[in-house]
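[1] Have a look at this prediction, sequence included:
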Amino acid sequence: MPDITPVAIHYRIDPAQTHTHLYRVALTVAAPAAQQEVSLPVWIPGSYLVREFSKNLQSLQAQQGGVPVALQQQDKHRWRVQCVAGTPLVLSYEVAAYDTSVRTAWLDATRGFFNATSLCLRVHGKEGDMHTLEVVQPPALAGWSLATGLEPVQTAPSGFGLYRARDYDELVDCPVEMGPLWRADFTACGVPHQLVVAGAAPSLDGQRLVRDVRRICEEAIRFWHDGQQPPFDKPPFARYVFMLNAVHDGYGGLEHRNSTALICSRSDLPRLGQSDKDIHASEGYTTLLGLVSHEYFHTWNVKRLRPAEFARYDYTKENYTQLLWFFEGFTSYYDDLLLRRAGLIDHATYLKLLAKTINQVLQTPGRLVQSVAQASFDAWVKYYRQDENTPNSTVSYYTKGALVGLCLDLALRQGGRTTLDDVIRALWQRTQGGPMAEADLLAVLQELSGRNWSDEIAQWVHGTQDLPLAELLASHGISLQTDPAPLAQRLGLRVQDNGSLQIKTVLRGGAAEAAGFMAGDEWLALETPGQAWRLHKIDDVPLYAGSATDVTAIVARDRRLLRLPLALPPAQATGDAVRLDVHDAAAAQRWLGTASAV
């Protein structure tokens, strides 16, 4: 018989109100403190923005012994219950679930999803106690099933029922997916895995998807554990769950300790009857596999091996660290590289993906303004709150962090004694799969390579100069070639052209900035001597400019028409648009691994 002994904290989740998009929650505290405080987190680990989840909580009430108890709100997300100590306390409330992302909660007649950070009040002083979560299955949802990484205690075949978590941290690190799910079970290196898909079209080739996801998992497990001594020779989880939500147009993921929540475009999934050639030519499917690889790699790199500042999460405020360039950036370096090693993409595809990352960094003026370490620290106010000036003032710790990982790996391999793979595995052992600091990385680098890497970390991570990509890639058989940038980049613009030409961003130091363009402008027309032309897309500019290099741009700003003198830059290589070519196949092979995609 399962152990269903009452525990200190119990949540009952009722998803019956699908048409009002409201979860009903009942929280029972077996032995509350006098004046018990409860709160809802303001952020979810892995997504570095204060999201104010309490804005969705309503109708909060409290009872002891069936008698109402007064509640006093302390601030935006915290309440004090006017209760007596030791007598069971029941809190009931509703949570509105309208967010289709992986970060919050969603509920309608076709699907339910939630992170406990959105639904489960934290009982202060009881965070370390056992928590149980019961998700009931209303009769109207009889065709639904449920998936989660939580440990089942007493569940129906559908998955609905009772689960437990060792503490509050585990509870909120295991999202729940519900609905008429497509599901498959498989093992990777002997470890049980489950893949569930919501919203898939009937054309889904589930067998191919499972096969490719399994190869990613096995490659990652071998990366972290092959040749390691106990207890480092096996994954830090007994079971893993992929929860994939297929929508018309979407992309994203969020890592958890033994699961991940993913979103993809329905058209990016593999389809029955597609040939291997068509599948491998699908950029959308490759992007999805890269997302799967990224979030799965996070199971080790950020969920276990993590910044010292994240040793214990504070759910009440921002948790700052300068190390996201390592945890997000290095994960971004390895996500596509593991696809290459698993044989899911070939050299050419991998180098195309890498060139895309390089171009994203080179085409961001903010890389010369802000270091990637500072970008990590500022994630709470910059990366997750992007505006028209973001490319000019900051750099992505994902993309530049990935290039720091690339440079470090190539430089280590150049020395001939070790690789970044070895460094990361040694960090895993040094920290026992736990919190780390930058000093730990420097110590392992010196131990394995025989020299000090402080100068490189200072320049690449804490400085703003460009990385030595060309020379390091050349030493491993890859030539970095410069090409003329796209017209919008040469002008210093990021635009949206869908029937009209809208200016999204004016990049620092470009021709458009010199002309007086502003984010939010609509570029209506182009004047050349004696002629004027209506524009609908950026490619209309060279069509109507002809050989003219000095033109007049007519823009609309706040209903006012402005004439801006614009000098059109020539179509020549400027160093911010690159491609990668193999010039030494043997050297490239030693770095990239597997010879051909399967």
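    The structure has been received and is ready for your questions.
[2] all contacts plus neighbour counts: C-alpha atoms, from now on.
    OK.
[3] Give me the buried positions along the biggest helix by length in the chain.
    The single longest helix within the chain, with elements called by DSSP state H, is helix 206-225. Judged by neighbour count (16 or more other CA atoms under 10 Å), helix 206-225 contains these buried residues: 206, 208-210, 212-225.
[4] next, the one to line up against it:
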Amino acid sequence: MKFPIFVFLLFFADITASAQTNSYEISFENAVHHEAEIKGQFTELKSDTIVFRMARSSPGRYAIHEFAKNVYALKATDGQGTPLTITRPSPYQWNISGHDGIVNISYTLFADRGDGTYSQIDETHAHLNIPATFMYAPELNKRKIEVDFKVREDLDWKIATQMPLVSGTTYTAPDLQYFMDSPVEISDFQMREFEVDTNGSALKVQFVLHHNGTEAELDTYFEKVKKIVLSQREVFDELPDFDYGTYTFLACYLPNASGDGMEHRNSTVLTSTRALSEGGMQNNLGTVSHEFFHIWNVERIRPKSLQPFDFSQANMSGALWFAEGFTSYYTGLTLRRAGLIAPEEYIEGLSKTFNYVWNSPGRQFFNPIEMSYQAPFVDAASSIDPTNRENTFISYYSYGSMLGLALDLSLRNHSNSTVAEDGLDGFMKKVWQIYGKSETPYTLEDLHNTLNEHAGGDFGDRFFNRYIYRSGMPDYESLLESVGAVLQQDSDNPYIGIATELDGDGNGVVKTNPQVGTPAYEANLDKGDVITSINGNSFPTGQELEAFIDQFKVGNTLDISFERNEKAKTASVVLQPDPAYSIQLGETTDKGPSEKQLKRRKDWLKID
């Protein structure tokens, strides 16, 4: 039979497209022992030797994670089923040669950590992060990918992922980057969804929850999630255009999970051991808020230093104080604006992060950019040698969060009423319009220039030159006062500067490196020292050391006996004023906030 030419061309195009698709299949017969069986087929191969790898990093994580360690029983055949030669030039790479244009692989994966980076397989679920699960061929990274998830029907498993459905249990990704960025939850989960209008289009937001709780608990929790979504949309005036019209929260709140959150382009992983009925109804919301804000800030408002993501090595960026830190600032602010926490709870809750950043010696060594560079060493990274991070590092999450607070309140005090009205929201909106909507990766210079354009060159230069390129600290006392909050310190409270834990003999073991400048540091106490007595008395076992110190006064000297490497030593510690500050509402003071301060606070926190 003779085919019309256009039918032949369509048929040929379909065959070609199919041939250029990398196909996988994953099954879970031995889920009880945390194993998956994975198969892959790669066709139309041109190179004599095809390199296969397991990733060493995962989207949203900045440190090395050697996923290859959990892969075994690898086999490879050609299109005729003939075994192929496999060589292994590195711990995370396999070279396969001698094929006939087709390579079929199969291997076993062990997976038992349910979080935002690793995979977990057991009889409750198959929680899959793609880099931790699937081998890939770097030279085929532009190809379309299809995966058939062979679900355990006996366990009532269903599939949730940002990848679009092909048919049945097969899902697809346009290329390797999207595939690696697409976590999958396979379980007997519950789901809720709603539509959000943005620019005249209805985008769908789904919340998938795998937990041991009830449908009613999910209903209550989902209403809180909706408030977070709508509150954050107000910052940018719109949601991004999700690639397939849907955004999916993939939540596992289970005892066998590991607490985490990880953003992806059109979805996020949320894991916690806290059940909704056991504190999770409120305490899990912070991760929801943080990860959803990432759909703008880091997924589409993206640092050039992270584009494209490199799965073969650690990914370093000097912009994490903005990408992660400003997102952390909006994490709590969103909960307040959505009415999920009270104004006083939010403002008083700033104290912990403020004290961590303000009192850290780390600013002597690194500015926020350089703190961001530390991510490959701290972002769930593993090492066995001790570090001195108590004195050299401030988390870019916390550092950036406090800088976000300072910039927000500074903008709200701006002489230009238009700039002041929106505060940091106005700047974030501008960055979104310039870099996010167009998905143009930004540099630090771009952020600097955008702030200059938004708030004036003097304002922008001052902020970046003092607090970003250097490690100066803003005048938080004045900034907080402008919204009717009070930053204060109790100079009569004595402070030693160490925390301890009891050993088996009732002595106090110093838990961490003392910070530079603290009484303990000046007295040459160190991590691991075993305090046996204070002022001739046994170490106090019935209370925390901090509570014990409260009976003394600033300036008192403590004679401490301790052991180091099984040798007896002594030290004299002179107690100093506690450097910690508290942040409280101005209503707690005699003067109280002015109407202007209250107005600014209401605008900031969206208080009705």
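    Right, received. Where do you want to start? Remember, predicted model here, so these are calculated numbers, not experimental data.
[5] elements contacting the next helix or strand after the longest helix of the first structure?
    As assigned by DSSP states H and E, the chain's next helix or strand after helix 206-225 of the first structure is strand 240-247. Using 3 or more CA pairs under 8 Å, 6 or more residues apart in numbering; DSSP states H and E, the elements in contact with strand 240-247 of the first structure are strand 145-148, strand 191-198, strand 259-265.
[6] how about CSV for those, with distance to Asp14 of the first structure added?
    Shown next, in CSV, are those (distance: least, CA to CA, whole Å):
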stretch, distance to Asp14 of the first structure
strand 145-148, 13
strand 191-198, 20
strand 259-265, 21
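[7] Same list (those) but as JSON lines, adding distance to Val423 of the first structure and mean neighbour count.
    Shown next, in JSON lines, are these (distance: least, CA to CA, whole Å; neighbours: other CA atoms under 10 Å):
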{"stretch": "strand 145-148", "distance to Val423 of the first structure": "33", "mean neighbour count": "23"}
{"stretch": "strand 191-198", "distance to Val423 of the first structure": "25", "mean neighbour count": "20"}
{"stretch": "strand 259-265", "distance to Val423 of the first structure": "25", "mean neighbour count": "24"}
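[8] Tell me which of those sits nearest to Ala373 of the first structure.
    Nearest of those to Ala373 of the first structure, taken as CA to CA: strand 259-265 at 26.1 Å.
[9] counting contacts, what elements does the closest one pack onto?
    strand 240-247, strand 252-255, helix 283-297.
[10] against the second structure, where does it fall?
    Strand 259-265 of the first structure corresponds to residues 267-273 in the second structure, going by TM-score structural alignment.
[11] quick one: the helices in the stretch 251-400 of the second structure?
    Taking DSSP state H, counting those that start in this stretch, the helices of the stretch 251-400 of the second structure run over residues 280-283, 285-293, 320-323, 325-337, 343-358, 368-373, 375-378, 389-392, 396-412.
[12] What range does the second one cover in the first structure?
    Spelled out, it's helix 285-293 of the second structure. Counting by TM-score structural alignment, helix 285-293 of the second structure falls onto residues 289-297 of the first structure.
[13] Check the mean deviation of the matching stretch from the second structure.
    Comparison of stretch 289-297 of the first structure with the second structure after fitting gives an average deviation of 0.8 Å (mean CA distance after the TM-score superposition for the first structure).
[14] what's the spacing between Gly528 of the second structure and Thr387 of the second structure?
    In this view, Gly528 of the second structure and Thr387 of the second structure are 13 Å apart by CA to CA, to the nearest Å.
[15] Could you check which of those two has the larger neighbour count?
    Gly528 (16 against 10; other CA atoms under 10 Å).
[16] And the more buried one, what's its match in the first structure?
    Counting by TM-score structural alignment, Gly528 of the second structure lines up with Gly520 in the first structure.
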